[in-house]
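J.: Just need the structure, nothing else, for what follows:
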Amino acid sequence: MLIPVVIGVADIKNRSLAIEDAREPADLMLEAIQAALQDTGLPKASIPKLQSSIDSIDVVRTWTWPYEDLPGLIGEKIGVKPKWTHYSEHGGNSPAKLFDDVARRVSRAECRVGVVTGGEALASLSACAAAKKLPPPGWTRPASTVDSVFSPTSRDMGSNLGAIHQVGAPIHVYPLYENAFRAHRRQSVKENHEESVNLYAQFEQVALQNQYAWNYGKEKLGEKGIGTVGNKNRMICFPYPLLMNAFNTVNLAAACIITTTEYAKELRIPEEKWIYPLGGAGTKDADEFWLRPNFYTSPSISRSLDAALQVSHLTKSDISLFDFYSCFPIVPKLACHHLGLDILNPPKPITLLGGLTSFGGAGNNYSMHAITEMVRRLRGMGESRDSRGCGLVLANGGVLSYQYVVVLGRRPRKDAVYPGENPLPKQVTDVPAPQIEENAEGEAVVETYTVEFKRDGSPLRAYIVGRLKRNGRRFLANHGDEVTLRSMASGGAEVVGRSGQVRQDPEKKGRGLFVMNGRESL
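T.: I've put the predicted structure just below:
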């Protein structure tokens, strides 16, 4: 078995929103690959040999533009015909999964030089849409099977239980977890809000100092700006205002080049550029959020973290740097909670980028930027400062659905044999979840909830996950009256654990309506 090593990384940002400056994702990725080749430290004359040796191209699926064959297009643009090309499924876990896959492929000598890349041009695309213009003519012709290129993040909820209740988007599901996690920890609503504000203010500070962040160089908002709900920071779904939601309207790309130590030596790439993939692991929870065991833990996060450390022959104390995915505050909170790290005062950094609000969401590709930054940070560690020099990246996708964790280090694995497979099953199936009552009626208790708000700041709709008192079965519901809606939207007393009545909507089959008891004590 060969030893995989990262030899080059790069990030690219196109900050211009002018339509004439709009550059498509493929071009941003190409520039990132070229910059990563230069990052290896090779003399300019030696770079063509490395470039021509690229025989594996993995691409994170872009939200921005419908390509027929994006990996093939990138191979064509860099002048190679790789033995292996792969275009990922949608999901923020993809960068870490692809990174692990390429490291494994290299270690088995199935390829010599692998490229992992991804990128978005959602800011440029949005600017074009706002001007009611198509992107510049130079953009690759879109795939003919796509009806519109101006709705990259739209989703069809289908006709399942979530769709009946109009719930299931990320803006809904992550708040369901935050509210349940708060109640499980016996925090007050105020304490929970202050914790999230403090956390994201710390993250913002990191992003403002990262030259590749979308908000780099911008005015600091701080705790007051992030925590004050108002016109510029309206409530989206309780308890998260706008500045606690991922911001995806960016033009960012990144690339990572992996080869073997053997070929790196042959090319004479300086060893101070080498960073070693040590292992990875990932799994997912049920796609339907209502089929999960609870809303204050994530078995897929816990198991992915544990398995990645185990397969890398490390413990959490061996890790010097973390980057936890952070589309909403609940993800780094759950990761910290599982690893026993203080959420607001961790002994080690838990973000290198600053989160998807301040750094920028970058579609599915956020964690690619975390990997490239991790490589740079690990390179910069001196022997005397940190003899272990290991970093961990947690990549999350879906609605707290899919997780993938990779571990990198300044030194190779102790056994020098890269893991032959992801040690985890595709999905966690051994943690029991409550039975579902699709036509629930009777006395019930709120398991978790959230409220979606209109643009004018008034509450639109409540989403309730509840349990029937008579049999403990779980159900979904919307608010059944205005008092319940406004009580849930107020942010006053804790709603999780409150009792009430659920009934079926006579006008919409399968839709539950929940009304809280007016004088229920907590």
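J.: contacts and neighbour counts: CA atoms only from here.
T.: Noted.
J.: OK, contacts around residue 347?
T.: By C-alpha atoms under 8 Å, 6 or more residues apart in numbering, residue 347 lies in contact with residue 341.
J.: tally of neighbours for residue 263?
T.: Applying other C-alpha atoms under 10 Å, we find 17 residues neighbouring residue 263.
J.: which SS class is it?
T.: The three-state assignment at residue 263 reads helix, by DSSP: H, G, I helix; E, B strand; the rest coil.
J.: quick one: it and residue 269, what's the gap?
T.: 9 Å (C-alpha to C-alpha, to the nearest Å).
J.: what about the strands in the stretch 101-250 of the chain?
T.: Along the stretch 101-250 of the chain, the segments classed as strands by DSSP state E, counting those that start in this stretch run 113-121, 235-237, 240-241.
J.: Quick check: which of the ones you listed is buried the most?
T.: Across these, averaging neighbours per residue (mean count of other C-alpha atoms under 10 Å) puts strand 113-121 on top, at a mean of 31.
J.: what packs against it?
T.: helix 25-39, strand 54-59, helix 94-107, strand 251-260 (3 or more C-alpha pairs under 8 Å, 6 or more residues apart in numbering; DSSP states H and E).
J.: for the last one, packing partners?
T.: In terms of contacts (3+ C-alpha pairs under 8 Å, 6+ apart), strand 251-260 is packed against strand 4-13, helix 25-39, helix 94-107, strand 113-121, helix 122-130, helix 366-379.
J.: buried set for the second one?
T.: Using 16 or more other C-alpha atoms under 10 Å as the burial criterion, the residues of helix 25-39 that qualify are 25-39.
J.: now it, how far from the centre of its chain.
T.: In terms of C-alpha atoms, centre = their mean, to the nearest Å, the centre of helix 25-39 is found 22 Å from the chain centre.
J.: Just give me the longest strand of this structure.
T.: For the chain, the longest strand by residue count, based on DSSP state E, is strand 442-453.
J.: helices or strands next to that one in the packing?
T.: helix 170-184, strand 235-237, strand 459-468, helix 482-489, strand 499-504.
J.: what separates it from the chain centre, distance-wise?
T.: Distance of strand 442-453 from the chain centroid (C-alpha atoms, centre = their mean) equals 26 Å.
J.: Measure how it sits relative to helix 482-489, angle-wise.
T.: 60 degrees (axes from the mean of the first three to the mean of the last three C-alpha atoms, to 10 degrees).
J.: one more to line up against the first:
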Amino acid sequence: MRMKIRTFVSLAPSTARALVQSILSTTQRGDSQSGSSHHAEPTMTFEREFSHLFAESTDVTATPETVMTHVLDFANYGDWFTLHSGWPSPPPSSLSVGDTFEQNARIMGTPVRLSWTVTTLTDFSLAIEGTGPMGAHAAIGITATPHNSSGTTVTVTNGFHSDALKGPMGAIVSRAMRTATVESLANFRTVLGDTEDASALPARPKPTIPPKPEPVLHLPSGTTIDPWTPVIVGVGQVTHNPDDGSRDPMELAVSAAQRALDDATHPTLPAQRTRVSTVPSTSWSYGDHQSAILANELNIVSPDLAQSAPLGGDGPLRLVNNAADAITHGEIDFAVISGAEAFASLSRHGTNDTWNRDTTTPFAPLRLGSDRSGNNHAEEETGLLTPTVMYGLMDTALRGRLGHTIADHREKITRLWAGFSTVAANNPYAWIREQLSADDIGKPTESNRPIATPYTKLMTANITVDQGAAVVIASAAAAHEAGIPQEQWVFVHAGAYADEEWFVSERHTLGEVPAIGAIGDALTQHLGAPVSDADHIDLYSCFPFAVYAAARELNLPLDDPKKPLTCTGGLTFAGGPLNNYATHGLASVTAAVRNNPGSTGLATALGWYATKHAATVVSTNPPRQQFRDLNVGTRMQRPAARSVTATHTGSATVETYTVTYSPDGAPEAVIFSALLEDGTRWISRSTDSELIAQALETDLIGATLDNRGALTVEGGNQPDRVNTIIDSTVKDPLLKVQWEGPLCILTLNRPEVRNAINLELALALERAIDDFEADSEAIVAILTGVGQDFCTGMDLKAAAQGQYPIAPSRGLLGITGRPPQKPIIAAVEGNALAGGCEIALACDLIVAAKDATFGLPEPKRGLVAAAGGVLRLAQRLPRPIALEMALTGEPIAAPRVHQLGLINAVARPGTALKVARELAGKIAPNAPLSLQLSKQIVDEWHDWPTNEAYGRQSDIASEASFSADAQEGIAAFDEKRTPNWTGR
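T.: You can find the predicted model right below:
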């Protein structure tokens, strides 16, 4: 389908008005796409002027009256309004001009509280204006206009302004709001019963695996290598000075990709078996079409397409590592990974029509990385919504963990950053090529204002840049056939990725990043040598904390002049083009390795607040074993997440703190993180001038923070006190996760309430199942419980307080709405009642102790077992038996349930897990794809018409018949060896 791609962001009211006028005649998705949303002229006049203003429209078949009925139905905003995340109090039922109300929303994944005032209300229009965190002002106007032919044109006008989010950050937020508006209009059409958006992209086709070519002789090493060994054959970087005019992100990305192709002495890529991967730009959004646009501009026909998540600096290495993995398994021959930002051009020149692109997008690209929200409710309440605040807190926590004084720590991080500026001064692609001293970096000045202690501006990522970078990867066979000189080859040895405890305030300690340590350990095991032995290193460097904490985890020295921790100069000096920095980092590491034959390089990346991490290891030497993209996070052993609160009355011990500054350089607020005796983390924010002054003059780590009508702090400079609390408040997780090779054992761990499921446990179960599904080596799981009961269902006390155990993706109880695709076995001891029985029924196989009982007692409480219990009984039992269990609510003993065919085996009391392990042991040796497809047929056949059933099962089974695992299974049988399954 033909798509016209446009995005509008602005930096000034006059620019906004001019740009709105310039886009009136161009739709985002093509005027021929009936029902699609398109840019429109704002139809609403707001009481105040906004620095960012835009409008989106769509045509619907409903009447204006029907449209406005839905617009004013606030109780159902969650059905269509993408930004909406709930009402802090009952939603408005009727409105008048001047009425006020509050709304919870999520912008760029961040929870915010918006306070609205109704400024316009007519029969066919509504306007609300309000405020949000960080002094932000916003407005939403909705109008319903009769269409010329029939139906209604719905126009949504948005305004946004924040003095704290000027320049690029304001443009990013505006772009996110525009994207959400487009999505909301698509949802609104569905709510009205209109057909779904005709521009929806088809699913990405599955790759075809050809026969493997002959091995390739690698002349520099004198070794013969697997033909599907991934090698980087070209890198390219571009830095543009906006004094020379405006360049848009796609132009920069194309230029970087072309340089990478030229570097590979291979100016064009073949039409088939080439993947084009892009890192999403934030200065100008191309949506899901960015990779297709890049392929079109590079004249690559029929490419495979991939993109990383919309937000996250880990994206480039996730794309590189996944492409290397696809090459390793014969799915593609070439891959180009490219990205760029043009915030400098945007700030200097604004935008124009040349930033638009037409393209044909054949299918939805492969999406890599997580777009999960970055903040929880407590962080929102405290205003922890920007990286500078989060990293300021984490840096001070690191100082406390190390026992450093304020002066000593400042000297270390400014000296570290001075070394980075030295590297940047010698990097031809760096944005700031000036060697600075530690004093230059740490001393606040008019041009180097304080941001959040301990950081000045010269210790933060510089996103106002015009930069692009690209990497080209090929299989050894494809590179050899294309004639790319082997001196250009840099082998991709391994990649890895992992997440921290997702929300910063819930991490066990704020001063450490154990996921990076887990990545280092996994890479070391795969490489057969310490990852710290790498000769050339580029650690992601948005803030000093990111480098300092990662270096500690990877056993890297901070001050070895022979082994600097950057090859670019870092995001402050080399430049920080948001999502795409790590492409520059890997390109620079690759160039350094290539210039030193026999050497090894390490590049790392992270996203959000040191939340999601990735790493890549490269060398001019061939790898000792096949490349792997290691999913490390799924098997990390983490302490239980800390409970966190933003409301506490009483005292606690200050763990860390930061003073934030306004754009004019004046202290604005102090934010504390303090630990209660039981390990709960209390985060708070104060604008009290005396408290701010105290935080600037005194080391408050280990001080007593008190809230009894007013926030006060006493004492300080006691890091040992804090470290003692941190180390002594390790709690058992509510869900224990144990790995035994391909087997994952999940154990419900709330024996004090008979393993009843609360919201926290439901979320933990969902995450554990997601990890199990994502782990390429995981084959089968067992779900069991600690103590005398398997599970007795929902935690009714928590539910009575409004905390229902509903996970966002897998539904009630964290599993019943969407069980895993991989096989899972329930090992039941004691009672599996109510939701506990439903959880067992959501599993594929059940092993139960002889004295175990199953039952759905919901009718005794006026309820229905709606988490799949009644439904699954009806699917698996004769109608009279299903009704007996559903209507009587009486428990049934395991032997009887076994006779009915609901469970697979009855075990002696205390041995259910042992028997479940034995059953899992019979499943685990089999091909994972075959298991998944067999399970799919068993689960879906009920809905197939009799005359289509055989054909449908054949269609599903054929995926296995033509898979690499089928070839491997036949070969292993012939060669009398154990198969090496890949799941492909």
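J.: And the helices and strands packed on strand 442-453 of structure 1: which comes nearest residue 315 of structure 1?
T.: When these are compared by C-alpha to C-alpha, helix 170-184 sits nearest residue 315 of structure 1, at 25.4 Å.
J.: where's the residue sitting furthest away from the middle of structure 2, which helix or strand?
T.: Largest separation from the mean C-alpha position in structure 2: residue 880, at 46.9 Å (C-alpha atoms, centre = their mean). Residue 880 of structure 2 is part of helix 879-888, with elements assigned from DSSP states H and E.
J.: Provide the aligned range in structure 1 for that helix.
T.: Using TM-score structural alignment, helix 879-888 of structure 2 lines up with nothing in structure 1.
J.: quick one: what's aligned to residue 341 of structure 1 in structure 2?
T.: Matched to structure 2 by TM-score structural alignment, residue 341 of structure 1 sits across from residue 556.
J.: Dump the strands of the stretch 101-250 of structure 1 to JSON lines, plus distance to residue 255 of structure 1.
T.: Below are the strands of the stretch 101-250 of structure 1 laid out as JSON lines (distance: least, C-alpha to C-alpha, whole Å):
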{"stretch": "strand 113-121", "distance to residue 255 of structure 1": "4"}
{"stretch": "strand 235-237", "distance to residue 255 of structure 1": "33"}
{"stretch": "strand 240-241", "distance to residue 255 of structure 1": "32"}
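J.: Minimum distance to residue 461 of structure 1: which of the ones you listed has it?
T.: Taking C-alpha to C-alpha, strand 235-237 is the member of these nearest to residue 461 of structure 1, at 9.5 Å.
J.: Work out for me the element residue 550 of structure 2 sits within.
T.: Secondary structure from DSSP H and E places residue 550 of structure 2 in helix 544-554.
J.: wait, residue 286 of structure 1 sits on residue 403?
T.: No - taking C-alpha atoms under 8 Å as the definition, residue 286 of structure 1 is not a contact partner of residue 403, at 11.9 Å.
J.: Which one's more surrounded, these two?
T.: Between residue 286 of structure 1 and residue 403, counting by other C-alpha under 10 Å, residue 403 is the more crowded of the two (30 against 18).
J.: Could you confirm that one falls within a helix?
T.: No - assigned with three-state DSSP, residue 403 of structure 1 falls outside any helix and is strand.
J.: Find the nearest non-adjacent residue to it, please.
T.: Leaving out its chain neighbours, the residue that sits closest to residue 403 of structure 1 by C-alpha to C-alpha, 6 or more residues apart in numbering is residue 396, at 4.6 Å.
J.: quick one: what's aligned to the one you found in structure 2?
T.: Under the alignment (TM-score structural alignment), residue 396 of structure 1 pairs with residue 606 in structure 2.
J.: elements contacting the strand or helix carrying its match?
T.: Element membership for residue 606 of structure 2, per DSSP H and E: strand 600-607. Counting by 3+ C-alpha pairs under 8 Å, 6+ apart, the packing neighbours recorded for strand 600-607 of structure 2 are helix 315-328, strand 536-538, helix 581-594, strand 612-619.
J.: picking up where we left off before, what is the burial count for the spatially closest residue to the match of residue 341 of structure 1 that is not a sequence neighbour?
T.: Leaving aside its sequence neighbours, residue 556 of structure 2 sits nearest to residue 532 (C-alpha to C-alpha, 6+ apart; 6.0 Å). If you count neighbours by other C-alpha under 10 Å, residue 532 of structure 2 ends up with 18.
J.: Make sure residue 532 of structure 2 is indeed in a helix.
T.: Yes - with three-state DSSP as the criterion, residue 532 of structure 2 is located in a helix.
J.: what residues are up against it?
T.: Going by C-alpha under 8 Å, 6+ apart, residue 532 of structure 2 touches 554-556.
J.: among the residues you listed, which ones are buried?
T.: Burial by neighbour count, 16+ other C-alpha under 10 Å: within these this picks out 554, 556.
J.: closest to residue 334 of structure 2 among the contacts of residue 532 of structure 2?
T.: Using C-alpha to C-alpha, residue 554 is the member of the contacts of residue 532 of structure 2 that lies nearest residue 334 of structure 2, at 31.4 Å.
J.: does that closest one really touch residue 517, like I thought?
T.: Yes - shown here, residue 554 of structure 2 and residue 517 form a contact pair, counting by C-alpha under 8 Å, at 5.8 Å.
J.: Kindly point out which residues are neighbours of both of these two.
T.: When contacts are counted by C-alpha under 8 Å, 6+ apart, the set common to residue 554 of structure 2 and residue 517 is empty.
J.: sorry, back to before: ok, the match of residue 341 of structure 1 to residue 563 of structure 2 distance?
T.: Separation of residue 556 of structure 2 from residue 563 of structure 2 (C-alpha to C-alpha): 9 Å.
J.: do residue 884 of structure 2 as well
T.: As judged by C-alpha to C-alpha, residue 884 of structure 2 and residue 563 of structure 2 stand 72 Å apart.
J.: Quick check: chain neighbours aside, which residue is closest to the equivalent of residue 410 of structure 1 over in structure 2?
T.: Here residue 410 of structure 1 is matched to residue 620 in structure 2, going by TM-score structural alignment. Once flanking residues are discounted, residue 620 of structure 2 sits nearest to residue 490: 4.7 Å by C-alpha to C-alpha, 6+ apart.
J.: which position in structure 1 aligns with the one you found?
T.: Superposed on structure 1 with TM-score structural alignment, residue 490 of structure 2 falls opposite residue 275.
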